[in-house]
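Provided below for reference: sequence and predicted model.
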Amino acid sequence: MAVKLFSPFTIKGVTLKNRIVMSPMCMYSSHNQDGHVQNWHRTHYASRAVGQVGLIIVEATAVSPQGRISPQDLGIWSDEHVEGFNELVGLMKEHGAKTGIQLAHAGRKAVLEGEILAPSALAFNDKMKTPKEMSKTDIKETVAAFKKSAERAVKAGFDVIEIHGAHGYLINEFLSPLSNKRADEYGGSAENRYRFLREVIDAVKTVWNGPLFVRVSAHDYHEEGLTPKDYITFSQWMKEQGVDLIDVSSGAVIPAHIRVYPGYQVKYSETIKNGADMSTGAVGLITSGIQAEEILQNDRADLVFLARELLRDPYWPRTAAKELDVTIEGPKQYERGWV
C-alpha cells in the first residue's frame, strides 16, 4: 500500500508536495506592537520549509489593530505589512513549501488596552474584559477589514488563505449560541449566527481566487453549545460559498474541561468530511508518522495539521518518513546527513 502522507495533494490548482501542514501557531513576537514580521518569524517559518513541510500556514494575523489577541501579534491591517510578508513567503517557497496565512480577529479574547468587540457584551471569563456588543457599523467595518487583508495576502504572494473561525475568537463567537445572544439578524437561529461568517467569506472571495480554508471549533464541550453535527450544516453552507477545506479543531469558545488524548479531534474531522462531503484537515495531538498515515489511509481527513510536534522537531517530515520507511528528498546542503 502506497504511503499517503507523502503523496501530493492538489486543491484549486495548488499542489502540495505532501499532506503535512504546519498549523497556525501564535509566536507573539512582533515586539514593536506594530504587527510587522520580525527576524524570529523569518527563522521560524523558513526552517519548517527546509524541513520539507508541504504547506506552512502563518499564525493568526490580525485584520485590524483591535482584532489582535495580544499587542505582539502579527498584523495585516496595513499596506505597510505587505513587504514583510512578501519576504517571508519568498523564504518559505525557496525550499518548496506552499504558503498560507490565517486571517483573524480575536473578538472578546483580545488582551489589549481600550475597547474590544464581540457579538454580545459577554466576557469570556471573570478575569477578562467585557467587550462592546458590535453595532451594524462595526460588523460592516470588520467584514471590510477581512476583505482588505485578503487583498494584501494576494500582494504578499500567499498560496492559501485560512479564515480563523475557531478557538473562541470573533467568528466562533458569532457561530456559538453560548457567546452570541443577539436579537437581530446576526443572532438566534443557526442561519443568523452564520451570517457574519457568510459575509466574511463572500467578501474575501471577491478578491481571492485561490484555495480558501476555514478553521472551526467543531465542539463547544457544553450541553447548550455546538457539536460536530451542527458543523456539518455550517460546512455544507461554506462549501456552497466556495470554501475548499475545513480545518477541524475544537473548543475554547467558553472555559471548558476537555479530555485530550492522541488524535482526540480526528473524529470531528471525519464527521464533517463524510457528513458535508468536503475536504478536511485533522489536528490535535498528532505526533507520529504512523498516526498521521492511519488518519489518511482511513479517509478521516485529507491533510494532517501539526502544531506542537513541529515546534519540537522542525524536520518532522524526515522523522515520519523514516518511521514509515519512505525516502524523501531533503535540502541538497543536508544530503550527507539527511538519509
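That came through fine.

From here on, just use CA atoms for contacts and neighbour counts.
Fine.

Pull out the buried positions in stretch 146-156.
146-154, 156 (16 or more other Cα atoms under 10 Å).

I'd like those residues laid out as CSV, including distance to residue 100 and secondary structure.
As requested, the buried residues of stretch 146-156 are exported to CSV (distance: Cα to Cα, whole Å; DSSP: H, G, I helix; E, B strand; the rest coil):
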residue, distance to residue 100, secondary structure
146, 15, helix
147, 16, helix
148, 16, helix
149, 13, helix
150, 11, helix
151, 14, helix
152, 13, helix
153, 9, helix
154, 11, helix
156, 10, helix
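
ok, of those residues, which one's closest to residue 265?
Residue 265 has its nearest neighbour among the buried residues of stretch 146-156 in residue 146, at 27.4 Å by Cα to Cα.

For that closest one, give me its contacts.
Shown in contact with residue 146 (Cα atoms under 8 Å, 6 or more residues apart in numbering): 63, 103, 200, 203-204.

Please repeat the previous calculation with a cut-off of 6 Å.
residue 63 (Cα atoms under 6 Å, 6 or more residues apart in numbering).

related to what we said a few turns ago, could you dump the buried residues of stretch 146-156 into a markdown table with distance to residue 218 added?
Formatted as a markdown table, these follow (distance: Cα to Cα, whole Å):
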| residue | distance to residue 218 |
| --- | --- |
| 146 | 22 |
| 147 | 25 |
| 148 | 27 |
| 149 | 25 |
| 150 | 24 |
| 151 | 28 |
| 152 | 29 |
| 153 | 26 |
| 154 | 28 |
| 156 | 30 |
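
Among the residues you listed, find me the one that's closest to residue 222.
residue 146 (29.4 Å).

List just the nearest of the buried residues of stretch 146-156 to residue 57.
For the buried residues of stretch 146-156, the nearest to residue 57 is residue 153 (12.1 Å; Cα to Cα).

if I look at that closest one, how far off is residue 55?
16 Å (Cα to Cα, to the nearest Å).

same thing with residue 318?
Relative to residue 55, and taking Cα to Cα, residue 318 is found at 15 Å.

who has more neighbours, those two?
Neighbours were counted for residue 318 and for residue 55 using other Cα atoms under 10 Å; residue 55 has more, 28 against 22.

Could you pull up the residues touching that one?
Contacts of residue 55 by Cα under 6 Å, 6+ apart are 21, 97-99.

from the residues you listed, which ones fall inside strands?
21, 98-99 (DSSP state E).

Can you tell me which of those residues is closest to residue 256?
residue 21 (27.1 Å).

The closest one: what's it in contact with?
Taking Cα under 6 Å, 6+ apart, one finds 54-56, 304-305 in contact with residue 21.

Which of those sits closest to residue 259?
The closest of the contacts of residue 21, once distances to residue 259 are taken by Cα to Cα, is residue 305, at 19.6 Å.

here's the one I want to compare it with:
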Amino acid sequence: MAANMETNMTTMSGMTPEQEQGQISRGLFEPMVLRGLRMRNRVWMPPMCMYAVDARDGKPTPFHYQHYVSRAMGGFGMVIAESTAVTPDGRISPEDLGLWNDDQMNAWRWIVDGVRGTGAAFGVQLNHAGRKASSYAPDCGHGPGTVPGDDGGWPVVGPSAVAFGDYALPRELGVDEIHGIVDRFREAAVRAVLVGFQMIQIHAAHGYLLSEFLDPLVNQRTDEYGGSLANRMRLLLEVVAAVRGVMPENMPLTVRISATDWAKHGWGVEDSVNTANELRGHGVDLIDVSSGGIVDGVSIPVEPGYQVPFSRYIRHRTGMPVTAVGLITKPKQAERIIDEGRADAVEIGRAALRDPYWPLRAAHKLGVPRDSIPYQRPYLRGTWRD
C-alpha cells in the first residue's frame, strides 16, 4: 500500500524518480547544515518518550543522561530530546519531562553539555499533549487510558469536547487559555535556548494539542481557531511565531507533523503540504514527517519505510527540508532514502533503543572511511573492521 501511495504522489509532484534522484547526490554520512547549525551526518535520533521521571516533577534524571549521551557517543548527527511539556497539564504522562520552570532547565544542563561534548547536535521537542495528556505510560501495569486524579492525573483540555477513544472527555479551551498556551511555549523556548539546546522542535503530530487543532475530526470550534484550514492552523502558527521570536537567528526551528491521520474526511497529505508552506513563511527550517496518532482505531499499513512516501511528497511539493521516520532500520535502506532525495535526514528510533551505536556500525557497513566515522577517540581501538 505504501509503495502504491509513493508512486501516486510522485506522479502528482510532476517529477519522475530519475529527476528527483538527480536533484541530490549525497551520502548518509555527509554533513548537513540547517540555518546556522552544522550536523556531522544525516542520521538523527527522533524524540521518543521514555516515561522515566519517577519523581513526576518534570526533571531529567541520570537515566536521561545515560540515554541521550550514549546515542550521541554512538555517532548520531542530531539527537532530539523526547516530548518535553510546556505546562504541567501538558505532559503526556505524569512521568514526562518538562521545561515549564527553571529547576527543570537547570537539571538539563549536564545532559546538554554531555551530548554536545561528543560532537552531536542536541535538540528538544516542546509539546502540549491536549486531550491525550494525563495518560498511563506504556508497560506500567495499566492499559491505555487516562490517569485518574487519585493516581496523580489531572483534567485534560482540547480544542473541543471530543475524547480520544476511551480517554477522558476534554474541556474545550477558551480563547484566553489558548493565548496562555502560546505564552507557555514561548517561555519554554527561552529556557531551551538558555540551557544550550541547539535546535527546537514543536510537536504538532500524533494527536497532541497542536495537531488536535489542525484536524477537522477533532476540532469542532466555530471561532477563529476552528472551521477553515487557515483557522485550524492558527494556533500552530502563533506558537511558531512566539518560539521563533525568542530564538537566535542562527538556531533552527523544526515542526513535527502527522502527514495524515489515516481517516476518511480527516487530516491528509495535501493539508500537510499547505501547512508546511505556511510554516516556511513563519521561520520553520524543516518538517519532521510522521503520521497517525490523531484518531483512535484507524488501520495504518505499517511496513518498513511506510512513512517515507509522505516525506518525499512534502519535500518536493514545498521545497522544504524534511526528515523521514518509521521502521527505517537498515543502513542501505537509510542511505537510499537520502541518495534518492526522499528526505534530507533519516530518523532511527526503535533501532537506536536496541543499538545506541547504530550510526557507527552503519557507517562501517556502507564503506565510510574509518577516519570519517564519528568514533569517540577512546573508542578507536574498537572500530568495526572487515
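Great, that's in hand. Predicted model, so just to flag it, every value in this text is computed and none were measured.

For residue 228 of the first structure, state which of the buried residues of stretch 146-156 of the first structure is nearest.
Among those, and counting by Cα to Cα, the member closest to residue 228 of the first structure is residue 146, at 25.7 Å.

still on that earlier bit, from the contacts of residue 55 of the first structure, pick the one nearest residue 49 of the first structure.
Distances from residue 49 of the first structure to the contacts of residue 55 of the first structure, taken by Cα to Cα, are shortest for residue 97, at 5.4 Å.

who's in contact with the residue of the second structure sitting at the aligned position of that closest one?
Using TM-score structural alignment, the partner of residue 97 of the first structure in the second structure is residue 120. Residue 120 of the second structure makes contacts with 72, 77-78, as judged by Cα under 6 Å, 6+ apart.

Could you find the residue nearest the spatial middle of the second structure?
Ranked by distance to the mean C-alpha position of the second structure (Cα atoms, centre = their mean), the top residue is residue 256 at 4.5 Å.

Am I right that that residue falls within a strand?
Yes. Note on residue 256 of the second structure: a strand contains this position according to DSSP: H, G, I helix; E, B strand; the rest coil.

Show me where the stretch 101-250 of the first structure has its helices.
136-156, 170-175, 190-205, 228-241 (DSSP state H, counting those that start in this stretch).

hang on, the earlier thing: just the contacts of residue 120 of the second structure: which are in strands?
Those of these lying in strands (DSSP E): residue 78.

From the contacts of residue 120 of the second structure, pick the one nearest residue 157 of the second structure.
Looking across the contacts of residue 120 of the second structure and measuring by Cα to Cα, the closest to residue 157 of the second structure is residue 78, at 32.2 Å.

Distance check, the equivalent of residue 303 of the second structure over in the first structure against residue 111 of the first structure.
Taking TM-score structural alignment, residue 303 of the second structure has residue 261 as its aligned residue in the first structure. According to Cα to Cα, residue 261 of the first structure stands 29 Å off from residue 111 of the first structure.

any idea which of the buried residues of stretch 146-156 of the first structure is closest to residue 181 of the first structure?
Nearest to residue 181 of the first structure among these, with distances taken as Cα to Cα, is residue 146, at 23.1 Å.

Which residue in the second structure occupies the aligned position of that closest one?
In the second structure, residue 146 of the first structure lands on residue 185 (TM-score structural alignment).

who's in contact with residue 31 of the second structure?
Counting by Cα under 6 Å, 6+ apart, residue 31 of the second structure has contacts 39-41.

neighbour-wise, which of these leads?
residue 41 (23 neighbours).

Hmm, residue 29 and it touching each other?
Yes. Shown here, residue 41 of the second structure and residue 29 form a contact pair, counting by Cα atoms under 6 Å, at 4.5 Å.

wait, what's in contact with the match of residue 303 of the second structure?
Residue 261 of the first structure neighbours (Cα under 6 Å, 6+ apart): none.

Now for it, which secondary structure element holds it?
Here residue 261 of the first structure, judged by DSSP states H and E, is contained in no helix and no strand.

before we move on, what about residue 63 of the second structure?
Short version, using DSSP H and E: residue 63 of the second structure is in helix 62-73.

who's in contact with that helix?
Contacts for helix 62-73 of the second structure (Cα under 6 Å, 6+ apart): 111, 114-115, 118, 120, 356.

In JSON lines, list these along with distance to residue 52 of the second structure and secondary structure.
Shown next, in JSON lines, are the contacts of helix 62-73 of the second structure (distance: Cα to Cα, whole Å; three-state DSSP):
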{"residue": "111", "distance to residue 52 of the second structure": "15", "secondary structure": "helix"}
{"residue": "114", "distance to residue 52 of the second structure": "19", "secondary structure": "helix"}
{"residue": "115", "distance to residue 52 of the second structure": "19", "secondary structure": "helix"}
{"residue": "118", "distance to residue 52 of the second structure": "23", "secondary structure": "coil"}
{"residue": "120", "distance to residue 52 of the second structure": "23", "secondary structure": "coil"}
{"residue": "356", "distance to residue 52 of the second structure": "18", "secondary structure": "coil"}
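
Out of those residues, flag the one nearest to residue 276 of the second structure.
Closest to residue 276 of the second structure, out of all of these and judged by Cα to Cα, is residue 120, at 26.7 Å.

For the closest one, give its distance to residue 278 of the second structure.
30 Å.

again, but for residue 200 of the second structure
From residue 200 of the second structure to residue 278 of the second structure the distance is 18 Å (Cα to Cα).

So between these two, which is more surrounded?
More neighbours surround residue 200 than the other of residue 200 of the second structure and residue 278, with 24 against 16 (other Cα under 10 Å).

Going along the chain, name the strands of the second structure.
So, for the second structure - with DSSP E - the strands run 32-34, 37-39, 43-45, 78-85, 97-98, 121-127, 157-158, 171-172, 199-204, 253-258, 286-290, 322-325, 345-347.

counterpart of residue 274 of the second structure in the first structure?
Under TM-score structural alignment, residue 274 of the second structure pairs with residue 233 in the first structure.
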